[in-house]
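> pasting the sequence and the predicted coordinates here, then a few questions.
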Amino acid sequence: MIAALGRIKRAVREAIGACGGVDGAGMTAGRSRSVAGDWNNLNHSAFPPLDCALALDEVAVTRGDGTPILSALAAELGHALYKLPDVQAVTSDLSTALIDACAEFGDISDAIRAGLSDGKVCATDSTRITKQIDEAIQSLVRLRVVVNILPSGE
């Protein structure tokens, strides 16, 4: 449990950094600098409440950094987060999304084949394969969104 709190605290620190430090985090969350400083302190047990954590993560999202706090909380529960794409869809988009997802699986196969070419998978190979897996997951998320937003009349 202590290790989990440390990982979450590091994610909070990352979100605070995205806000420009404790001053920016305090202003973003509507709290004082000292409260944000407690959230940022690895040796302090304080964590931002939900409304503040969401505000801090929102700043990180606008910077393109993802959602450090939400992602850390999900990871501690054995989950991963994937951003839902903002798409408008028509029926023809369904086949395009499916083809894109299938192509990503080919990229995973290529990365694994390249990684195994010397008979072992090193850290660089693992990173490359994981990147391809993440891209495939994102393409499946897009496919899921397209399927779920298609107008019922099409």
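Structure received. In this text the structure is predicted, and so the values were computed from the model without any measurement.
> switch to C-alpha atoms for all contacts and neighbour counts from now on
OK.
> ends of stretch 46-53, what's the gap?
End-to-end span of stretch 46-53 (CA to CA, to the nearest Å): 12 Å.
> please enumerate the helices of this structure.
For the chain, helices defined by DSSP state H occupy the ranges 2-18, 22-29, 33-40, 50-62, 68-76, 91-115, 123-149.
> let me have the ones you listed in TSV, adding mean neighbour count as columns.
Shown next, in TSV, are the helices of the chain (neighbours: other CA atoms under 10 Å):
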stretch	mean neighbour count
helix 2-18	20
helix 22-29	21
helix 33-40	20
helix 50-62	18
helix 68-76	19
helix 91-115	16
helix 123-149	17
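> here's the one I want to compare it with:
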Amino acid sequence: MTPSLARIKRGVREAIHSCGGVDGAGATAGRKRSVAGDWNNLNHDAFPPIDCAIALDEVCIAQGKKASILSALSAELGHVCIRLPDVGHGEDGLSLALIDASAEFGDIAAEVREATRDGVIESHERNAIVRQIDETIEALARLRAVANGGK
């Protein structure tokens, strides 16, 4: 399996976990447990088809989590998957979106400070910094959507 597919497989595994494991994922996607087990197996090249991936990601979204499969696919194409807000909030929504975006910059700074504390930035620390940057990009996109009235 290529490194790219392995990263996507991790997104699939995260979605399966959100569904309660292979039993829940199989039931959610309308497939047998063994099929969902193949999707979950890092050593198996099976991936859920689009309709099943959407069903699995819908469970993640319903739990307030990110759409892990869509996010993994987006990342492989150099993009970030962003959930747009309901923009019917008026000026208070704009203020809240600005506060959320500003707070994300603090989270980046905290990750960088922690990663550089010993003078060596490890791979997992780089991943944590990138994850915080992605969350900041998402918050800024939500701010833009609120400022544009959803456009």
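In hand now; what should we look at? Everything numeric in this text was worked out from a predicted model, so none of it was measured.
> TM between them?
The TM-score (TM-score structural alignment, normalised by the length of structure 2) is 0.72; 150 aligned residues with a CA RMSD of 3.7 Å.
> returning to what we had before: quick one: closest of the helices of structure 1 to K83 of structure 1.
helix 123-149 (7.9 Å; CA to CA).
> before we move on, back to that, tell me which of the helices of structure 1 sits nearest to Y82 of structure 1.
helix 123-149 (6.8 Å).
> the inter-axis angle of that closest one versus helix 91-115?
Counting by axes from the mean of the first three to the mean of the last three CA atoms, to 10 degrees, helix 123-149 of structure 1 lies at 170 degrees to helix 91-115.
> which secondary structure elements does helix 123-149 of structure 1 contact?
Counting contacts by 3 or more CA pairs under 8 Å, 6 or more residues apart in numbering; DSSP states H and E, helix 123-149 of structure 1 packs against helix 91-115.
> and the helix it packs on, what does it pack onto?
If you count contacts as 3+ CA pairs under 8 Å, 6+ apart, helix 91-115 of structure 1 packs onto helix 123-149.
> save the helices of structure 1 as CSV, and put in distance to P85 of structure 1 too.
What follows is the helices of structure 1, written out as CSV (distance: least, CA to CA, whole Å):
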stretch, distance to P85 of structure 1
helix 2-18, 22
helix 22-29, 25
helix 33-40, 31
helix 50-62, 14
helix 68-76, 17
helix 91-115, 12
helix 123-149, 6
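> ok, which of those comes nearest L84 of structure 1?
helix 123-149 (6.6 Å).
> and that closest one, how far out from the chain's middle?
12 Å (CA atoms, centre = their mean, to the nearest Å).
> what do you get for stretch 13-29 of structure 2?
Taking mean C-alpha positions (CA atoms, centre = their mean), stretch 13-29 of structure 2 and its chain are 16 Å apart.
> which part of structure 1 matches it?
Across structure 1, the stretch matching stretch 13-29 of structure 2 (TM-score structural alignment) is residues 13-29.
> what about K83 of structure 1, neighbour count?
10 (other CA atoms under 10 Å).
> repeat for V90 of structure 1
13.
> can you tell me the closest non-neighbouring residue to it?
L150 (5.9 Å; CA to CA, 6 or more residues apart in numbering).
> against I54 of structure 2, how distant is A25 of structure 2?
A25 of structure 2 is 11 Å from I54 of structure 2, by CA to CA.
> again with A128 of structure 2
A128 of structure 2 is 26 Å from I54 of structure 2, by CA to CA.
> repeat that for A147 of structure 2.
29 Å.
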